[in-house]
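S.K.: Dropping the sequence and predicted coords here.
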Amino acid sequence: MRQVLVVGLGGDIGTYAFQRAAHERFGWPSLVVGPRVTTFGRHSTLARWIIEPDIFTPETLLARLDAIAAEHPDHDLLLFTNLDWHVRVLAEHRERLDPRWIVPFPSLAAFDLVSSKVAFAQACDQVGIRTPFTVAVSFGDAAAVGPADAVAQLRERDLAYPLIGKPSNSADWFAIEFPGKQKIHHFESEAELVDVLAHLEERGYPSEFLVQEFVPGDETHMRSLTAYRDRAGQVTLVAGGQVLLEEHTPGTLGIPAAILTGVDREAFDQAARLLDHIAYEGFANFDYKVSSRTGEKVFFEANPRIGRNNFYVTASGVNVAEVLARDLLPAHVDGAPAPLSPERDVLYSVVPYRFLLRYLLDPGLRARVRTAKRRHGVHHPLRYRGDASLKRRLWVRSVDLRLVSKYLQHYPRPTESGF
């Protein structure tokens, strides 16, 4: 049986969490290729870093992967990333890679379907999944809905502000810059919306920008869902949880910072139905919200990757690296198959526990969080006994404190909307 080398691209916290899971379960070593050592990799011994400043040029990336393959002739090479741009490039150029590369990502067609929020909403409609009312704004196409027409449609619909603005294609959003750009825009007025649309039109933004109704409820009404569908067409993992707190800096707005895991069978079945409908393969990460007004579940998007917060799945009892290995590296897995959904309620958090509690206003939710913490502790992806030198532990502690300072700057107290 050949050795396995896990090669991560970019080095975000989601890639670290997967490499931790692979090391914990199998002892597999890791490399990370990135333009610099990230916050999450600083003082870590889990992975060896290869600094490649030009990692976002396809030819440079492919050449670097060829070099890694040549340096490890006796390994199976498991390629992993949590960036949409890399997922798309790998889907486009999969045939050019050494056949030993294991690339656990969807086909280009499936990637395009889920990474376009317009196509995603259409697919959801076909299988009976509710998505928010959306106006897709295009730029430079006379036949499509332009900025002025979009504003007129929103007036006719008489949607109340706030409204949500987000890119249809996250890879295109990654490449554009303009004053006030955020990961997700929260428009309090029509003037704010018009200003962002003007910036995008001025820059000839190549894909659609979505303006959506705001589903009522604060961020504790948000849910995260992680799924895996294997090469045989079986959904072998569906896991999820209630978001307790999201990140609030402009570049990370909306990313879950704390999750209380749990089973939502209705939503799990909906996600599996969609993945079957589009013949998806690999990990997918869904965001949906439970309306505080109606209680209905509204799906916002599916990311064609595992997601930054994937450690909540491993922490709740199903190791994400094992899920992948059962599909693509079965010789490394013995014993009975893992459960489809983890049943253990655990607290995942990258913010200090006592600081998290200040944002939980619902007494019932606070009690559930306290119970989970008492039973199973707090699960933080960067706190790993296998990567716990004194310097690393002090660094992770400093990262926690910096995150607290960012909340005090950008979101000092909880609000009804989460903004």
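M.R.: Now that the structure is in, tell me what you want to look at.
S.K.: Could you use CA atoms for every contact and neighbour count after this?
M.R.: Fine.
S.K.: what residue lies at the spatial centre of this structure?
M.R.: G307 (2.7 Å; CA atoms, centre = their mean).
S.K.: show me the contacts for that one.
M.R.: 14, 82, 226, 284-285 (CA atoms under 8 Å, 6 or more residues apart in numbering).
S.K.: Pick the one among those closest to E190.
M.R.: Distance to E190 across the contacts of G307 (CA to CA) is lowest for N285, with 31.0 Å.
S.K.: ok but A63 is inside a helix, no?
M.R.: Yes - assessed with DSSP: H, G, I helix; E, B strand; the rest coil, A63 lies in a helix.
S.K.: That one - how many residues pack around it?
M.R.: 13 (other CA atoms under 10 Å).
S.K.: Tell me which residues of the top helix by length along the chain come out buried.
M.R.: Longest helix of the chain, by residue count under DSSP state H: helix 390-410. Buried residues in helix 390-410, counted by 16 or more other CA atoms under 10 Å: 392-393, 395-396, 399, 403-404, 407.
S.K.: Columns distance to D264 on top of these, output as a markdown table?
M.R.: Output for the buried residues of helix 390-410, formatted as a markdown table (distance: CA to CA, whole Å):
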| residue | distance to D264 |
| --- | --- |
| R392 | 36 |
| R393 | 35 |
| W395 | 36 |
| V396 | 32 |
| V399 | 32 |
| L403 | 30 |
| V404 | 30 |
| Y407 | 29 |
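S.K.: since we're on A160, how many residues are nearby?
M.R.: Neighbours of A160 (other CA under 10 Å): 12.
S.K.: Looks to me like it is in a helix.
M.R.: No - A160: not assigned to a helix; according to three-state DSSP it is coil.
S.K.: Could you measure from it over to H221?
M.R.: 19 Å (CA to CA, to the nearest Å).
S.K.: for V351, same thing?
M.R.: 19 Å.
S.K.: got it, and V114?
M.R.: V114 is 23 Å from H221, by CA to CA.
S.K.: out of these two, which sits in the busier spot?
M.R.: V114 (25 against 21).
S.K.: these two touch, right, the more buried one and R305?
M.R.: No - using CA atoms under 8 Å, V114 is not in contact with R305; the gap is 10.3 Å.
S.K.: contact partners of stretch 49-56?
M.R.: 31-37, 60-61, 86.
S.K.: switch to 6 Å and redo it
M.R.: Applying CA atoms under 6 Å, 6 or more residues apart in numbering, the contact partners of stretch 49-56 are 31-36, 61.
S.K.: got another, please set it beside the one above:
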Amino acid sequence: MTLRKQKPNEDFIPIVLSADIGAYSMARSFAEEWSVRPVILTYKQILGPIANSKLFDVIVVKPNQITNPASEYPLIDYLLENVGELKNRYPGKKLVICPEADSHVFGLAENHEVLARNYLFQVPSVELLDATNSKVAFAKIAEQNNIPCPTTIDFYLTDGLEHILELFVNSATAFPIVLKPAASYGYEGLKFPGKAKVYFIDNMEQLKKILKLLIKETSGHPDANHFVIQQRILGDDTYNFHVMCYVNSEGKTAFSVSSHLLLEDHNPTAVGNPAALITESFPNLTAPAIRFLEGLNWRGFANFDIKVDPQDGKAYFFEVNPRIGRSNYYSTAAGMNPMRVFIDDLVYDRRYLVPTRQRKVLYSILPEPLVVLYTRGKLRRQVLKLVARRRTANPLSSPAEREFSLRYLRRWFYVTASTWKHILKYHRYFPLSKARELGGGDYVPSSNLGKES
């Protein structure tokens, strides 16, 4: 069965968890496909990406609305404790939960039996999440499936500095390396000076300094002290790729989409998040991703981070994330709205495999001149061509938001400011000189990319 444009309907209400760009992107995709007004559920505050939008309703959960304000899953607790209120608010509607963060996925999985009585959602089992959410576990399973991964050393910060350094030395892994949490869940909630999502380390002195900081700051947080060291695959941002999949209720990968990254976010707390990319089909990257997911009997969305080694052209898979990903709108922009197959699976019991017919689009949360500046050669010409043809997409800039109103003026100001302030961020964290040192921003993948996988 092939994918078709569905008629507008209001049989269901999407409840999107979170308040960032990824949440707005999902809500926008819903609003563009159906005559339905999504709901965004956020804890304590309305963040900039969802503020002053007319595409959806926002429910701000206050601490006094849940039994345990200190809960690690406040939004999940709200869903559990306020199902009657939501049903009264949306009578006769099927309530569909759309998680956007790892913690939401874990919360849904751990409370699956109770939540499934009143809500529709699709996430992997707790056992599968535990087996794959660690980068170490992922590397082992990927190896069994003949999927290349970088050398990975895992350890707990509670093992002590000397033991960790001994493990590293004995592994014979050479600098440069990457140090990062084995699983983002647990670590993502911590706040401390010097915190980064990923630590790039060039020598032993840096490694000792960062380990000492992490040992101190994660003390007393058992869910945040499992880390890994991986060999760093060289090459600039243009050697990175992204694959997103959806596995339906029958265990079949009904949907897969891929993209070529141009620039990542280089802010320490968001490093690695896609900032600009070109949507493009890479069958030799999606095939091993599908093999991995179906071999584990996966359910729901998943996304993979991949990088090509400039030295041998080999594509290395770094991890699987059990969620749709914050840059999910690139798929909708490419003509493959992921919410369609998701809703058909859960709400209408219609299952099919979506053919890969991606439009080539420049997806970017950055000013287009900045993307042009950081790319070169044939890749820059591709960017300029897409800009000239207006085949571009900023997830926050929905044409449906436009109207003559104070609300829209406020939203326009936020989106414009958040887009152009990236110039200062890149100047601070990733100046053009550094980008050129890493490679030049001119890598154009060949048609057989990832064939070794």
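M.R.: Looks like it came in fine. On a predicted model such as this, the values are computed, not experimentally measured, just so you know.
S.K.: how about the residue nearest to the centre of structure 1, what's its match in structure 2?
M.R.: Matched across to structure 2, G307 of structure 1 falls on G325, judged by TM-score structural alignment.
S.K.: residue ranges of the helices in structure 1, please?
M.R.: 13-26, 58-71, 84-92, 108-115, 117-126, 147-157, 170-175, 190-202, 265-277, 311-315, 320-328, 353-357, 363-376, 390-410.
S.K.: For the stretch 201-350 of structure 1, which segments count as strands?
M.R.: Counting by DSSP state E, counting those that start in this stretch, the stretch 201-350 of structure 1 has strands at residues 209-213, 222-229, 235-246, 256-261, 282-290, 297-303, 347-349.
S.K.: Switch those strands over to TSV; also include distance to A388 of structure 1 and mean neighbour count.
M.R.: Formatted as TSV, the strands of the stretch 201-350 of structure 1 follow (distance: least, CA to CA, whole Å; neighbours: other CA atoms under 10 Å):
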stretch	distance to A388 of structure 1	mean neighbour count
strand 209-213	43	22
strand 222-229	27	26
strand 235-246	26	24
strand 256-261	21	26
strand 282-290	28	22
strand 297-303	31	21
strand 347-349	18	28
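S.K.: what's the closest of those to V196 of structure 1?
M.R.: strand 209-213 (10.0 Å).
S.K.: I would like the range of structure 2 that aligns with the closest one, please.
M.R.: Using TM-score structural alignment, strand 209-213 of structure 1 pairs with 227-231 in structure 2.
S.K.: Just give me the mean distance for that stretch relative to structure 1.
M.R.: Comparison of stretch 227-231 of structure 2 with structure 1 after fitting gives an average deviation of 0.6 Å (mean CA distance after the TM-score superposition for structure 1).
S.K.: distance between that stretch and the chain's centre?
M.R.: 20 Å (CA atoms, centre = their mean, to the nearest Å).
S.K.: got it, and stretch 201-220 of structure 1?
M.R.: With CA atoms, centre = their mean as the basis, the mean position of stretch 201-220 of structure 1 lies at 17 Å from the chain mean.
S.K.: what sits up against it?
M.R.: 133-139, 163-168, 243-244, 291-292, 416-418.
S.K.: Going through those, which ones are buried?
M.R.: For those, buried by 16+ other CA under 10 Å: 134-139, 163-168, 243-244, 291, 418.
S.K.: Farthest-apart pair in those residues, please.
M.R.: Maximum distance among those (CA to CA): 36.1 Å, for F139 and L244.
S.K.: returning to what we had before: out of the buried ones among the contacts of stretch 201-220 of structure 1, flag the one nearest to R48 of structure 1.
M.R.: V243 (32.3 Å).
S.K.: Can you give me the neighbour number for the counterpart of I13 of structure 1 in structure 2?
M.R.: Counting by TM-score structural alignment, I13 of structure 1 corresponds to I21 in structure 2. For I21 of structure 2, the neighbour count with other CA under 10 Å is 22.
S.K.: how near is the closest residue to I21 of structure 2 other than its chain neighbours to N394 of structure 2?
M.R.: Of all residues not flanking I21 of structure 2 in the chain, P49 sits nearest, at 5.5 Å (CA to CA, 6 or more residues apart in numbering). Per CA to CA, P49 of structure 2 is found 12 Å from N394 of structure 2.
S.K.: Return the residues in contact with T416 of structure 2.
M.R.: Applying CA under 6 Å, 6+ apart, no residues qualify as near T416 of structure 2.
S.K.: Tell me the residue in structure 1 aligned with it.
M.R.: So, by TM-score structural alignment, T416 of structure 2 is matched to R397.
S.K.: What of T392 of structure 2?
M.R.: Match for T392 of structure 2 (TM-score structural alignment): V378.
S.K.: Spit out the contact partners of its match.
M.R.: Contacts of V378 of structure 1 (CA under 6 Å, 6+ apart): 347-348.
S.K.: Look up how far G317 of structure 1 lies from it.
M.R.: 14 Å.
S.K.: just L245 of structure 1 next, same as before
M.R.: 22 Å.
S.K.: try H186 of structure 1
M.R.: Distance from H186 of structure 1 to G317 of structure 1, by CA to CA: 35 Å.
S.K.: Tell me which of the two has more neighbours.
M.R.: H186 (20 against 16).
S.K.: Tell me the counterpart of that one in structure 2.
M.R.: Aligned partner of H186 of structure 1 by TM-score structural alignment: F200.
S.K.: Surely its match touches F175?
M.R.: No - counting by CA atoms under 6 Å, F200 of structure 2 sits too far from F175 to count as a contact (9.8 Å).
S.K.: any residues in contact with both of those two?
M.R.: What both F200 of structure 2 and F175 touch, as defined by CA under 6 Å, 6+ apart, is an empty set.
S.K.: And P104 of structure 1, what's its match in structure 2?
M.R.: Match for P104 of structure 1 (TM-score structural alignment): Q122.
S.K.: and the closest residue to its match other than its chain neighbours, how far is that from L293 of structure 2?
M.R.: In space, and not counting its chain neighbours, Q122 of structure 2 is closest to G300: 4.8 Å by CA to CA, 6+ apart. Here G300 of structure 2 is placed at a distance of 10 Å from L293 of structure 2 (CA to CA).
S.K.: With D57 of structure 2 instead?
M.R.: From D57 of structure 2 to L293 of structure 2 the distance is 34 Å (CA to CA).
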